[in-house]
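[1] Provided below for reference: sequence and predicted model.
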Amino acid sequence: MSTFLNPVVLSVLVLMGLSLARLNVVLALLCAALVAGLASHLTLAQTLDAFSGGLGDGANIALSYALLGAFAVAIARSGMTEWLAGRIIRRLGGHPAPGQLRRVRNLIIIVLLVAAISSQNIVPIHIAFIPILVPPLLGVMSRLRLDRRLAACVLTFGLITPYMVLPVGFGGIFLHIQLGPSLERAGLSLPADQLPIAMLIPGAGMVLGLLLALLRYRKPRDYRPVELPGEEQHARLSRRNVIVAVVALASALALQLYADSMILGALAGFLIFTAGGVVPWKESQDAFTQGVKMMSLIGFIMIAANGYAAVVEAGHQVPALVAAVTGNLHSGPLAAAVLLLLGLFVTLGIGSSFSTIPIITTLYVPLCVALGFSPLATAALVGSAAALGDAGSPASDSTLGPTAGLNADGQHDHIRDTVIPTFLHYNLPLLAAGWLAAMVL
């Protein structure tokens, strides 16, 4: 019973409960932070100071999303998005055959999957592509009656699985900069080429979850036709607009890769659209405001999530939670299951597997060594426990990113249409796969 009274557990339960009750996620995070701080015996002033101190860590990504929203509106005003959607709809015709609808639905799913996977390694821009690629496709997806919960699951799979198993791009950061060095600092040395092997079985669990989502959400779902921000004032597609759009997209991508800054890339793209006349100078303020409105909730959630994480860190209750739960464990199978569940609770609130690894590694490694887990099994446990919160956390960019694109017309609920589906289809298989990896490696 004392485990459930741990401030980390209490705060995560409050966060998930309030989110499921449809309270705004920002307010739910603030309430969870207050519970975490006060239950950790911090004063109200200390809790608020820690929360305020952590807010700045989320400002960069919040501003990035605001600028990406403005960039997406500029693309919509170029006429390219409506042209693309129109071509697909014209190909479907007035009364498309079921087989034709199925082929186009499958094509869109494949495009989203390839784009998400590529964003982790081939073109490492992470979630930056979503507000640009997904909103223009919403009209077509509605015409196809494509269940956006499936689109959310596909995007989340592509944002998480590659970094778990592929040691390039963000996978290189996760495996070789975070996981490997953290294990070594905790006293466990593992060759770098063994880290992807340790994560293969957990990665297979993610694949299983994707297959289950493809089956679960294959049935059509109806959405009402809604005009997206920027479409009502789009420019007529012309050769000039196409050239400006290509230059803007290429410049945004090049600058982001060169400077590792979504802010700089999106800013450059928006300014090129303005300088090229696609967004007239006198309308640039309105276009920028529309983009910020479209992405503002996502930015606020990310800022609040960093404040919550700062309160949890200031309370120093994660080590106490692990000690309380694992103090009497002597069975390897039971210990593996408990450690994975602990990782799930810790990461659900923080929302970032990359940030969680340093926290849990120092706690997990000594226990795994004492219980006789192999180095590969220990790496699989730590990596899986960290990745668990990325799918299914209200504060994870791997769930916030898909929502940012799919909710551009206000018909995709973050909790019920992204968080719950990804939690069920990825966290549960990943729990089982992580446990299996710990047993067989």
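    Cool, got the structure.

[2] alpha carbons only for contacts and neighbour counts from here, please
    Will do.

[3] List the buried residues of the helix or strand where residue 272 lies.
    Residue 272 belongs to helix 262-275 when elements are defined using DSSP states H and E. Using 16 or more other Cα atoms under 10 Å as the burial criterion, the residues of helix 262-275 that qualify are 262-274.

[4] another one to put next to it:
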Amino acid sequence: MASAVIVSVLVLTIFSLLRVNVIIAILAAGLTAGLMNGESLKDSLDMLINGMGDQASVALSYILLGAFAVSIGYSGITNILVNYLLRVLKDKRTLMVLVIAAVACLSQNLIPVHIAFIPLLIPPLLKLFDQMELDRRAVASALTFGLQAPYVMIPVGFGLIFHQTIQEAMAANGVEVTIPTIAKSLLIPGSGMIIGLLIAVFVTYRKKRKPMQLQPDFQPVKDVADATNSKAGFTKKHAYTIGAILVTLGIQAIWENLVIAALAGLIVLFAFRVVPYRRGDRVMTEGIGMMGTIAFVMLVAAGYANVLTETESVSALVEASSNYMGNNQAVIAFILLLVGLVVTMGIGSSFATVPIVAALFVPICASAGFSPLATAALIGTAGALGDAGSPASDSTLGPTSGLNADGRHNHIWDTCVPTFLHYNIPLFLFGWIAALIL
């Protein structure tokens, strides 16, 4: 049923805005999609559970990265970074946010570790943010920009994977394009995200903001959240910790496997006694506490995506939308991008959305007279739309996992809503323009 995607995404969005736990919201959305397609409650739940296995390795890697971050907190090396930033960037809130955006950009292309750096860098800086009265929504916007804009525009690292996904999906549907062509087609949509970042940093969240009150029942990760309290100098443990980080980054860059990379980093830290063996259980427990939620959200989101795929809800939505398209390219591009926004908001993954929408977009674009360049722009933009702002996206869950380490940051209102407004709107408009002029 064509309306199943729209209604289920509305359920997800409304529940999330009402501060219902995001896992419950995704479960409700998945069951809604199944029921609206004539499936029984049991069958809908079975499809959702069966699809959860698709993200099992990602979930495990997030938990191990959380444990790795906690282990690094034991070494105190982040204290040195924080104290340096205190000296250099004190009272320079805007520069701080731009530096964080730059570091996040490097995590997609130059050192492709994706969100792995967030639990290492952000929690130790939270006390500094509060001292500066820095609006954490600006930091969330900077992190999400760095996690998304580089892979949209630059075909290196995760960007190469994204562009290759578009290339393969278009080739499977009869249109051959090169990687440089795809990169060229996405420069205009990506430019919209740059404008969104500048508006968030220099306009919307420029003013000081008092820290949110700590939730009474929230227990922060002590060794990370209180890292700014220590002023120890550089020691042998810090050198071993840097070695562990380099090992983790190297393995991730070469083998592109976060599980092995995080596990190797943990082994180095334990082998050189940066973390005592007796602290192993505590490290894992605190790691799960830091990243367990995001890991399980990714599992449930994969299950929801499986429900939409198995019931062919997305193809039904596009087919129903085609009745309103006519022959006007502007209208067609607008509707296709709207479909991409709805689908990615629900699935939470731009990479997973591309093959789904490409199978439907390519024949529609060919019959409407769009060039291969314009078609690539539409597919890439439609896939990226919704990645920022989706409650189930790692581009929002990652920033929240770091910014909420002390319980003072709300996932929906402080990460999802700001990133949706500042990135999806300009991405939609610039993607629409690109499809019409290319």
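    Nice, thanks for sending it over. The structure displayed is predicted, hence computed values, not measured ones.

[5] picking up where we left off before, tell me the helices and strands packed up against the helix holding residue 272 of the first structure.
    Taking 3 or more Cα pairs under 8 Å, 6 or more residues apart in numbering; DSSP states H and E as the contact definition, the neighbouring helices and strands of helix 262-275 of the first structure are helix 59-77, helix 239-259.

[6] That helix maps to which residues in the second structure?
    The alignment of helix 262-275 of the first structure onto the second structure (TM-score structural alignment) covers residues 258-271.

[7] what about that stretch, how far off from the first structure?
    Average distance, stretch 258-271 of the second structure versus aligned residues of the first structure after superposition (mean Cα distance after the TM-score superposition for the first structure): 1.8 Å.

[8] which residues are contacting stretch 88-107 of the first structure?
    140-141, 143-144, 146 (Cα atoms under 8 Å, 6 or more residues apart in numbering).

[9] quick one: which of the residues you listed is nearest to residue 408 of the first structure?
    Relative to residue 408 of the first structure, the closest of those is residue 141; by Cα to Cα it sits at 12.7 Å.

[10] sorry, back to before: can you tell me which of the contacts of stretch 88-107 of the first structure are in helices?
    The helices in this structure, assigned by DSSP state H, contain 140-141, 143-144 from the contacts of stretch 88-107 of the first structure.

[11] Tell me the one of those residues nearest residue 378 of the first structure?
    residue 141 (42.4 Å).

[12] The closest one -> the second structure?
    Correspondence of residue 141 of the first structure to the second structure, assessed by TM-score structural alignment: residue 129.

[13] One more: residue 82 of the first structure?
    Under the alignment defined by TM-score structural alignment, residue 82 of the first structure is paired with residue 79 of the second structure.

[14] What separation is there between the closest residue to residue 257 of the second structure other than its chain neighbours and residue 262 of the second structure?
    The shortest distance from residue 257 of the second structure to any residue that is not its chain neighbour, by Cα to Cα, 6 or more residues apart in numbering, is 7.2 Å, and that residue is residue 251. For residue 251 of the second structure, the distance to residue 262 of the second structure under the criterion Cα to Cα, to the nearest Å works out to 9 Å.

[15] Please apply the same query to residue 326 of the second structure.
    In this structure, residue 326 of the second structure and residue 262 of the second structure are 51 Å apart, going by Cα to Cα.

[16] hmm, back to that, can you give me the neighbour number for the residue nearest to residue 257 of the second structure?
    Per other Cα atoms under 10 Å, the neighbour tally for residue 251 of the second structure reads 19.

[17] how many other residues sit next to the counterpart of residue 41 of the first structure in the second structure?
    Residue 41 of the first structure is assigned residue 38 in the second structure as its aligned equivalent, the criterion being TM-score structural alignment. A total of 12 residues lie near residue 38 of the second structure under the criterion other Cα under 10 Å.

[18] where does residue 38 of the second structure land in three-state SS?
    Here residue 38 of the second structure takes the coil state, with states given by DSSP: H, G, I helix; E, B strand; the rest coil.

[19] now it: how far from residue 423 of the second structure?
    When distances are taken as Cα to Cα, residue 38 of the second structure and residue 423 of the second structure turn out to be 35 Å apart.

[20] do residue 212 of the second structure as well
    Separation of residue 212 of the second structure from residue 423 of the second structure (Cα to Cα): 24 Å.

[21] Comparing those two, which residue is more hemmed in?
    Regarding residue 212 of the second structure and residue 423, a neighbour count based on other Cα under 10 Å identifies residue 423 as having more, with 29 against 13.

[22] what does that one align to in the first structure?
    Following TM-score structural alignment, the counterpart assigned to residue 423 of the second structure within the first structure is residue 426.

[23] Give the full set of residues in contact with its match.
    The contact partners of residue 426 of the first structure, by Cα under 8 Å, 6+ apart, come to 205-206, 209-210, 391-392.

[24] Repeat the analysis, applying 10 Å as the threshold.
    Under the criterion of Cα atoms under 10 Å, 6 or more residues apart in numbering, the neighbours of residue 426 of the first structure are 153, 156-157, 160, 205-210, 212-213, 387-392, 420.

[25] do residue 294 of the first structure as well
    Counting by Cα under 10 Å, 6+ apart, residue 294 of the first structure makes contact with 65-66, 68-70, 72-73, 131, 228-229, 288, 404-405, 407-410.

[26] again, only this time at 7 Å
    For residue 294 of the first structure, the residues meeting the contact criterion (Cα atoms under 7 Å, 6 or more residues apart in numbering) are 69, 408.

[27] okay, now the closest residue in space to residue 422 of the second structure that isn't next to it in sequence: neighbour count?
    Nearest in space to residue 422 of the second structure, with sequence neighbours left out and distances taken as Cα to Cα, 6+ apart, is residue 196 at 4.7 Å. Summarising burial for residue 196 of the second structure: neighbours were counted as other Cα under 10 Å, giving 23.
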